Every structure is written in C-alpha cells, then in structure tokens.
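Visitor: only the shape, not the letters, is given here:
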C-alpha cells in the first residue's frame, strides 16, 4: 500500500501541471544521471558475452559435446585440464528501459531527498548513457524505439519531457525475443497482478531485470499516533488511531512481497534488486551492470 502524502493527481489540469513539472525536471535529471555515470564508468567493462566474433574473451574448461576445434591446445598444455577459447559476441543487443510513471512513484518522505520517480528516471538515463557507450541498442517502450547512438540518454530525456507514458506496466507490443528489459518501479500494485504481468513478458523469451525502488518510510514505517494514509492511485484514505500498532504487520507484508518477487524472478531466470531512495544511485547501477553482463550472481540478487 502506498504510504504518506504523495500528490494525488485526479483532474486533467493537475495532470497537465505535473507533465510540465516533469519536463522542467528532465534536464536536471539528465545532468544527475551523467554525474552518477562518471562515478562508476571507470569500473565498467562493457557487456561481454560469448559468441561469434574476432576478439578473445576468456578461457573456460572443455565440456563433453563441445567442438574440439575450439580447444586452445597451448593453454591446455600448461596443466592437466583442457580449455576452450571463447570469443566475444560483437552484435548489438537490444535493451529496453522503463520507469514506472504511476502516482505512487512521486512519494518522498523526510527521510529521503528524492522521489522514487526521480531516482528511477536518473537510473534509466544513466543506464542509457553507459549501455550506448558499449554499442547496445537502447529503447523505451511506448516512447523511443531501439536506437544505437551515443546520445541515447539525451533522446530518451527529450522524449520523456514531451510525452508522459501511460501508468501501468510497460507496453509489450514492440518487445522482441532475446532482448532484455529493465523495469524500475515500487511494485505496489497487488502482487498477483505484478507477477502476472512479469510472466506475460517472460513467456515471450525476454530476459528481465526488476528494480524495486522504495522510500525509506515505506520500509521502516516510522509513523506513530493518529495518522491518515492516502492511496495516491485511488484516493482512498485510512485513519489509524495508533499507527505504530500496524508497524509489525506492515513490515511483515513488505518483506513477504519482496521475497515473493525475488523468488518469482529467480524461477524465470530474471534478476531482482531492491533499492531505497536514501541510498546512492550508483549502487544500483553497479548491481545492474552485473545482471546485464550475465554475472553468475544474477538471478534474485538483492541490494
């Protein structure tokens, strides 16, 4: 359940105001994204994958059934093992990036300096910046078709400044098999709906990476005394006479939600990262790098 005093945009005029605010923020978010990239780019080594190419990638132990012609006899002669010589896959890969635009993402408590929406957009732009440097094709469902260009982050920022995506999960009509998608959201919709939408994308042969972004107040539940909670999605209100009495049950439900999503992603071969907006954006960027690079620690990883 979304918590706190997030702005509830219900009228078309309020939506227009919010759209203008978003457009005004986009240049600052792009600058912030480039700053985050600058802090991690020194350790970024691209998205190497085994495949057809000319450049050497790695040696790995020979497995029965693989082509004998790929054995590197010089390397194998150094010890008692037989090694294959892998080359790096050189074809551009398509990576879709999507940040949840739902009203609940605009919530920010006193314990954080940025909203969930701002953090998600900064991460999208930072990923677009880094992946485009690696030669990948970057797209934003419903907003920008996949493009291989060094200015991919600027293109996405410009498109988002003039067009607000629809609420809900990313449209999947353009997603193709063997591509990847990074979805950044608070995932506060009913868990059954979230997992159903994830399955719909996964069944199409797409590998996904979920980043669950929460405000620290949504995790620790710091509220005490008489407190009114309002759902920014529906406008429904709940008044608690002693909010602290709800804390244990609330934390238990949030933990169960996170574990259910992580387990579901693990079964799909997807990755899952939990992130709080009072933490550094660079931490998520580094973790995502491991997932997108096919790190062995991939599926179900948490932060």
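Guide: Arrived safely. Keep in mind the model is a prediction, meaning the values are calculated, not measured.
Visitor: all contacts plus neighbour counts: C-alpha atoms, from now on.
Guide: Fine.
Visitor: the stretch 201-303 of the chain: helices as residue ranges?
Guide: Applying DSSP state H, counting those that start in this stretch to the stretch 201-303 of the chain gives helices spanning 216-220, 247-268, 281-292.
Visitor: ok, which of those helices comes nearest residue 61?
Guide: Closest to residue 61 of the helices of the stretch 201-303 of the chain is helix 281-292 (Cα to Cα; 22.1 Å).
Visitor: report the buried residues of that closest one.
Guide: Within helix 281-292, the residues that count as buried by 16 or more other Cα atoms under 10 Å are 281, 282, 284, 285, 287, 288, 289, 290, 291, 292.
Visitor: distance from that helix to the middle of the chain?
Guide: Remark: helix 281-292 is offset 9 Å from the chain centroid, using Cα atoms, centre = their mean, to the nearest Å.
Visitor: swap in stretch 207-216?
Guide: Using Cα atoms, centre = their mean, the offset of stretch 207-216 from its chain centre is 5 Å.
Visitor: please apply the same query to stretch 258-267.
Guide: Using Cα atoms, centre = their mean, the offset of stretch 258-267 from its chain centre is 15 Å.
Visitor: could the helices of the stretch 201-303 of the chain be laid out in CSV, adding distance to residue 108?
Guide: Below are the helices of the stretch 201-303 of the chain laid out as CSV (distance: least, Cα to Cα, whole Å):
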stretch, distance to residue 108
helix 216-220, 9
helix 247-268, 18
helix 281-292, 16
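Visitor: looking at these, which is closest to residue 170?
Guide: Nearest to residue 170 among the helices of the stretch 201-303 of the chain is helix 247-268; the distance by Cα to Cα comes to 17.0 Å.
Visitor: quick revisit: the helices of the stretch 201-303 of the chain: which one's closest to residue 178?
Guide: Nearest to residue 178 among the helices of the stretch 201-303 of the chain is helix 281-292 (12.8 Å), distances taken as Cα to Cα.
Visitor: helices or strands next to the closest one in the packing?
Guide: Other elements packing on helix 281-292 under the criterion 3 or more Cα pairs under 8 Å, 6 or more residues apart in numbering; DSSP states H and E are helix 12-40, helix 116-133, strand 271-276.
Visitor: residues touching residue 60, list them.
Guide: For residue 60, the contact set (Cα atoms under 8 Å, 6 or more residues apart in numbering) comprises 83, 84, 85, 86.
Visitor: second structure follows, compare the two:
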C-alpha cells in the first residue's frame, strides 16, 4: 500500500453517503473559494503572457532568428541595442481543473481543520472564479465542458453535486494539445502509476500543474504506541506496536517519493506545488495562478495557520 495513505481511519462510508456529504458541503466550499479569491484578487488582471494581442507588453532584446518585422526601431535608436516589441497574449485558452476524488482525500487529522478533499475543491473553485473573471475557458473533465462565463465556478460546483468521476486522474479523451491542466491530488497511488499517468498526459502536449496536497500528519507522522493504520482505498490494515519507531524511516521514504514525482514533473516542463491543509489555501492559489501565468517555478510559501 502507498506510503502515507495508511493512517488511522474509520471504515469508509459508501458511495451514496459520500455523495450526500459532498452535496451538503459544496455550497460552503463555493463560499469559501470566493472568500479566498477576495483576499488575493486585488491587482490581478488575468494572465499576461507574450503573444499575438494588440496591447503592448514589454520591450526585450532582439535574438538572432526572430522576425525583423517585430523590431521596434524607435526604441532601438535610443542606444546600441536592438529591441523587439512584445504584445500581450489575449486569446482565451482552455484550462482544465481537477480535484482528486479518491477516498484517501477525505482524511483529516487533528492537526488540520479541513480534509484534503475540501481543500482541493476550494482551490479548484477559487481558480475557476479567478480565471473566469479574466475571460478564460474553464472545464472539468468528464463533468463540465469548457465554458467562458463569469459564473463558471458556480456551474462547476453545481455539476459536481451529481456527477464526479472516481479516478484520481482526469479522463484525457477531451484534453487537447496546448491546453492546460491543474490537478490537485494527494498522489498516494503507487508512485509508478502516478508517474505513468503524468507521462500519458505530457505526451499529449498538455501543460500540467500539480498541486500535491497533504495532511500535516502525513508529513510529520505524529503517531506513537500501538496504532492501527487503515488504507481507505482497500481497507487493508497494518498494526504497529511502537509506531514512533517508524517515524524516521517513514519521513525519508515520504520525502523521497514526493521529490521523485516533483523531479519528473520538472523534466516534463510541468509545475509542482506542495501544499499542506494546515496552511492557507490562498498560498496554493497564488502559486498555481503564477505558474499558469508563466512565472518561474517556486515552491508555495509556507505560513502555518488555519485555512484561509
């Protein structure tokens, strides 16, 4: 069973009960997503990238092989360098969003105030809210086809009440080359399967952004004494007589596993953002929005505190 997925959980409720719980939570999650957006939206004006729009973006040095027609001769005449005039990219693009629906995402330890599933949905809905305000086309694979509407977050939330796939990774039959995909997941499937699924999407020319979400207990392993660990996916159990003796080895394996996935994402040109549920949701939102905007990759800042 995957390291990190076997924490002390009660037996998983059936699918109908899970659907009812999600339906009850979804309106609150949408409100929370909008609250998070309101804390970070000031000063944001959509995703500004070099492209074929009409608005001036920046001057930059001419590089051999680029079109001479884009040289700005007036700016170049000011000194000894040749400059190109870049325009801002303005065409609406499709951004697919995905929150892992796996049973392991329902875990919440005493060190966190929200489950991984709740946090993942808040991040996804907040992204939908921000991107739709910028005129982007937003979709949720297998649930909502790409739409360009100010109420995209509300429509996605409504659709998820009655229709949500079970696979931890999105179906890729609708994902096309050059589209972007944001996946929020704990990635607790076997690491070879995780890497294979990322490769499958990468080979299709999709630009991906992974937010690996974790509960603080999954990183810190606070257990001690006789502890029974239950895999929420399979029901398999493991009983440790002195759980604290596993802490150091567990931490080593957990970190190595996460770094292996992160390095694989970097090789594909995908971004990778770790996020813990005891940190602010706005941290992950800012980080993934930055990656969507083409900012250099960086790990999201970590400030301890309750969800916000």
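Guide: Thanks, I have the structure now. Please read all numbers here as calculations on a predicted model, not as lab measurements.
Visitor: nearest to residue 140 of the first structure, out of the helices of the stretch 201-303 of the first structure?
Guide: helix 281-292 (16.4 Å).
Visitor: average offset of that closest one relative to the second structure?
Guide: Here the mean offset of helix 281-292 of the first structure against the second structure after fitting is 0.6 Å, by mean Cα distance after the TM-score superposition for the first structure.
Visitor: now do that helix and helix 12-40, the angle between them.
Guide: Interaxial angle, helix 281-292 of the first structure versus helix 12-40 (axes from the mean of the first three to the mean of the last three Cα atoms, to 10 degrees): 80 degrees.
Visitor: report the buried members of the contacts of residue 60 of the first structure.
Guide: 83, 84, 85, 86.
Visitor: correct me, but the first one touches residue 66?
Guide: No. Counting by Cα atoms under 8 Å, no contact exists between residue 83 of the first structure and residue 66, whose distance comes to 11.0 Å.
Visitor: measure stretch 261-276 of the second structure end to end?
Guide: In stretch 261-276 of the second structure, first residue to last residue: 16 Å (Cα to Cα, to the nearest Å).
Visitor: hmm, who's touching stretch 83-94 of the second structure?
Guide: 48-62, 70-73, 75-76, 135-139, 146, 179-180.
Visitor: assumed residue 146 of the second structure was part of a strand.
Guide: Yes. Counting by DSSP: H, G, I helix; E, B strand; the rest coil, residue 146 of the second structure is located in a strand.
Visitor: so what's it up against?
Guide: Contacts of residue 146 of the second structure by Cα under 8 Å, 6+ apart are 94, 95, 96, 137, 138, 139, 140.
Visitor: and of those, the nearest to residue 297 of the second structure?
Guide: residue 95 (18.3 Å).
Visitor: check contacts around the nearest residue to residue 217 of the first structure once chain neighbours are set aside.
Guide: In space, and not counting its chain neighbours, residue 217 of the first structure is closest to residue 109: 6.4 Å by Cα to Cα, 6 or more residues apart in numbering. Residue 109 of the first structure makes contacts with 4, 215, 216, 217, as judged by Cα under 8 Å, 6+ apart.
Visitor: across to the second structure, which of the residues you listed hold up?
Guide: Among the contacts of residue 109 of the first structure, the contacts conserved in the second structure (both residues aligned by TM-score structural alignment, their matches' Cα atoms under 8 Å) are 215, 216, 217.
Visitor: just those residues now: which is nearest residue 157 of the first structure?
Guide: Taking these together and measuring to residue 157 of the first structure by Cα to Cα, the closest member is residue 215, at 23.4 Å.
Visitor: residues in contact with residue 74 of the first structure?
Guide: Residues near residue 74 of the first structure by Cα under 8 Å, 6+ apart: none.
Visitor: relative to helix 247-268, how tilted is the strand of greatest length in the first structure?
Guide: As assigned by DSSP state E, the longest strand anywhere in the first structure is strand 207-214. Here strand 207-214 of the first structure runs at an angle of 170 degrees relative to helix 247-268 (the same axes, to 10 degrees).
Visitor: which elements pack onto strand 207-214 of the first structure?
Guide: Using 3+ Cα pairs under 8 Å, 6+ apart, strand 207-214 of the first structure sits against helix 116-133, strand 180-185, strand 271-276.
Visitor: give me that answer again for 7 Å
Guide: Packing partners of strand 207-214 of the first structure (3 or more Cα pairs under 7 Å, 6 or more residues apart in numbering; DSSP states H and E): strand 180-185, strand 271-276.
Visitor: TSV for those, including mean neighbour count and distance to residue 301 of the first structure?
Guide: Converted to TSV, those look like this (neighbours: other Cα atoms under 10 Å; distance: least, Cα to Cα, whole Å):
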stretch	mean neighbour count	distance to residue 301 of the first structure
strand 180-185	24	14
strand 271-276	24	5
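Visitor: make CSV out of these and add distance to residue 29 of the first structure.
Guide: Formatted as CSV, those follow (distance: least, Cα to Cα, whole Å):
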stretch, distance to residue 29 of the first structure
strand 180-185, 15
strand 271-276, 18
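Visitor: which one of these lies closest to residue 237 of the first structure?
Guide: Ranking these by proximity to residue 237 of the first structure (Cα to Cα) places strand 180-185 first, at 22.3 Å.
Visitor: find the nearest non-adjacent residue to the corresponding residue of the second structure for residue 59 of the first structure, please.
Guide: By TM-score structural alignment, residue 59 of the first structure lines up with residue 59 in the second structure. Spatial nearest neighbour of residue 59 of the second structure, chain neighbours left out: residue 85 (4.8 Å); criterion: Cα to Cα, 6+ apart.
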